[in-house]
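Visitor: could you work out the structure for the sequence below:
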Amino acid sequence: MNKAVDQAIAAGSCERLRIRNGSFSGNTAGLAPGNVQANLVILPKPLAHDFLRFAQANPKPCPVLAVSEPGDPRMPALGEDLDLRSDLPRYRVWRHGELVEEPLDLFHVWRDDLVSFALGCSFSFEQALIEDGIELRHITRGSNVPMYRTNIQCAPAGPFAGPLVVSMRPLHPRDAIRAIQITSRFPSVHGAPMHVSMPEAIGIKDLARPDYGDAVPVASDELPVFWACGVTPQAVIAQVRPDFCITHAPGSMLITDLRNTRMASL
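Guide: This is a model prediction of the structure:
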């Protein structure tokens, strides 16, 4: 095992331990720089196959990194000491499509029939953008990235259907071009932007009022750049209304032991 891998495992384990023991409960953007972060969707086993088909039909917003065995809170492929019930800063519990609580752990709602899906997250490619000198406004401000429901519909699978959610980062045109080049190398964590400028063209009426996350200012000489987002399943869940479901809270991701460089295609 090389030094970079050892450092990634140590960084991921350290941040998960902080979260697990209650020392950290905020947004995970910028934590464990260089480590892959993941969105989380947890469903009863009868819905798991259809959700997997939905994710496969919509790889931009729902790139699958790992799937658990039923009832197993571990994902060994993503981390050695990892517990899905406690290692995210905040979760969302849904019943019949309604958000009913945002707990700090899942021990009180965990069931033996639950199948967990870890989906790629754009926080994973942000380190590559920062290393290239591109400012990311939400990280500079210490806030969550803004996310918006769009008028673009996902490809349906079984009962799962609904709108695409996007995250937005304001960039100068020269940085937007470079960001497209950089993020194109990371297809398993959303890849290149799916839209640039003109938010109204994808159904976004007001950038100052995100559906998830926190608004950030967009300067007059900047473009809003939109990436497909792993919060998409939450918009779908609200529409499909399954009896029971768990997701991460927006911005509160699973920090893995994997290096971002493993997600790069070039």
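
Visitor: from here on, just use CA atoms for contacts and neighbour counts.
Guide: Fine.

Visitor: not counting its neighbours along the chain, what's nearest residue 64?
Guide: Excluding the flanking residues, the one nearest residue 64 by C-alpha to C-alpha, 6 or more residues apart in numbering is residue 119, at 4.6 Å.

Visitor: one more to put side by side:
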Amino acid sequence: MDTDIRFSDLTEQSVESVREHIRAGRYGGHTAGLSKGQLQCNLAILPADLAEDFLEFCRLNPKPCPLAGYSKPGQPFIERIGASVDIRTDTPLYFIYRNGELAGETRDLTDLWQDDFVAFAIGCSFTFENALVKAGFSLPHIEQNLTVPMFKSSIQTVPSKHFGGSMVVSMRPIPKDRIDEVRTISQGYPLAHGRPVHVGDPAEIGIKDVHSPDWGDAVNIRDGEVPVFWACGVTPQVAIMQAKPEISITHAPGAMLIADVDEQTLPLFPYDDSE
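Guide: Now for the predicted structure:
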């Protein structure tokens, strides 16, 4: 594997350059703040016999699972987010699950790829963070080169046949006097989970310690700030662990697939469309 490159070396590079480093295996970290303006996606890869059921799970749960598109069986790309984006190599880090248990991680799926795999691209809250930064919000996980804190909440998803479980949420500290502004900005990004699902006391959604995330890194909540929680695309990982397929693959939390479409131009997947 080529020598790793640092996050700070990628922050001002083009999406093509960032993707080249990821594809070559030189970067395996988080993607928050990279390729500004590009849609970032969570990833779920399942055997074809579970694809229709997972598609239904996404339809039933558009907040945590805003679907950007999905592939045909065995096809290592999703046309709707860019046919040149290779599902097998262009995510910084993948998690491999066997029978619902995390069994390993890799930066390249080429040798694991199966002819019956169907890949799902699900919108990510990283997408609206660029808008928040432009509006003058301080996002400590980006400023400190951390992965956004994520928590398994007590909010339950709507189950499909095999998939269900708790909603995962991501947290960002926001000044109390700017909560309405954050709601308005994030509402404009339905593929990035839209408006927050909860503001304030973490215990109200089953989170015992906001400084001890289930995924990602803890960040400080300063005086005058409150924790704000968005639905998170790690939710499918919880659903997959419940379904226990023989094999499944997801992105590592925080390490997203960067699409070849603008973050504001792609609508939610049209479930009532024949595409």
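
Visitor: overlay the chains and give the TM-score.
Guide: The TM-score (TM-score structural alignment, normalised by the length of the first structure) is 0.93; 256 aligned residues with a C-alpha RMSD of 1.4 Å.

Visitor: re the thing from before, counterpart of the helix or strand where the residue nearest to residue 64 of the first structure lies in the second structure, which residues?
Guide: Following DSSP states H and E, one finds residue 119 of the first structure within strand 114-120. Using TM-score structural alignment, the residues of the second structure aligned to strand 114-120 of the first structure are 117-123.

Visitor: ok, stretch 176-184 of the first structure next?
Guide: So stretch 176-184 of the first structure sits over residues 179-187 in the second structure, by TM-score structural alignment.

Visitor: tell me roughly how far the matching stretch lies from the first structure on average.
Guide: Superposing on the first structure and averaging over aligned pairs (mean C-alpha distance after the TM-score superposition for the first structure), stretch 179-187 of the second structure comes out at 1.0 Å.

Visitor: on that earlier part again, how near is the residue nearest to residue 64 of the first structure to residue 62 of the first structure?
Guide: According to C-alpha to C-alpha, to the nearest Å, residue 119 of the first structure stands 6 Å off from residue 62 of the first structure.

Visitor: what is in contact with these two at once?
Guide: Counting by C-alpha atoms under 8 Å, 6 or more residues apart in numbering, the shared contacts of residue 119 of the first structure and residue 62 are residue 230.

Visitor: which stretches in the stretch 151-275 of the second structure count as strands?
Guide: For the stretch 151-275 of the second structure, the strands defined by DSSP state E, counting those that start in this stretch cover 166-175, 198-199, 225-231, 248-251, 257-262.

Visitor: what about the counterpart of residue 81 of the first structure in the second structure, neighbour count?
Guide: Taking TM-score structural alignment, residue 81 of the first structure has residue 84 as its aligned residue in the second structure. For residue 84 of the second structure, the neighbour count with other C-alpha atoms under 10 Å is 13.

Visitor: next one: residue 54 of the second structure
Guide: Neighbours of residue 54 of the second structure under the rule other C-alpha under 10 Å: 25.

Visitor: over to residue 177 of the second structure?
Guide: Residues lying near residue 177 of the second structure (other C-alpha under 10 Å) number 10.

Visitor: and what of residue 58 of the first structure?
Guide: Neighbour tally, residue 58 of the first structure, other C-alpha under 10 Å: 19.

Visitor: show me what it lines up with in the second structure.
Guide: In the second structure, residue 58 of the first structure lands on residue 61 (TM-score structural alignment).

Visitor: look up how far residue 54 of the second structure lies from that match.
Guide: Per C-alpha to C-alpha, residue 61 of the second structure is found 11 Å from residue 54 of the second structure.

Visitor: can you give me the helices for the second structure?
Guide: Ranges of helices in the second structure, per DSSP state H, are 15-23, 51-60, 126-134, 140-143, 179-187, 235-243.

Visitor: packed most tightly, which of the strands of the stretch 151-275 of the second structure would that be?
Guide: Mean neighbours per residue, mean count of other C-alpha atoms under 10 Å, is largest over the strands of the stretch 151-275 of the second structure for strand 248-251, with a mean of 25.

Visitor: that strand maps to which residues in the first structure?
Guide: Using TM-score structural alignment, strand 248-251 of the second structure lines up with residues 245-248 of the first structure.

Visitor: give me the mean deviation of that stretch from the second structure.
Guide: Mean deviation for stretch 245-248 of the first structure: 0.4 Å (mean C-alpha distance after the TM-score superposition for the first structure).

Visitor: tell me which residues are up against that stretch.
Guide: 39-44, 88, 90-95, 234, 237.

Visitor: can you do 6 Å?
Guide: Stretch 245-248 of the first structure is contacted from outside by 40, 41, 42, 43, 91, 92, 93, 94, using C-alpha atoms under 6 Å, 6 or more residues apart in numbering.

Visitor: for stretch 137-155 of the first structure, same thing?
Guide: By C-alpha under 6 Å, 6+ apart, stretch 137-155 of the first structure touches 162-168, 202-203, 210-215, 251.

Visitor: from those, which two are the most distant?
Guide: Spanning the widest gap among the contacts of stretch 137-155 of the first structure are 162 and 215, at 23.2 Å by C-alpha to C-alpha.

Visitor: so these two - more neighbours on which side?
Guide: In this view residue 162 of the first structure and residue 215 are compared by other C-alpha under 10 Å, and residue 162 has more residues nearby, 23 against 20.

Visitor: what do we get in the second structure for the more buried one?
Guide: Mapped onto the second structure by TM-score structural alignment, residue 162 of the first structure lines up with residue 165.
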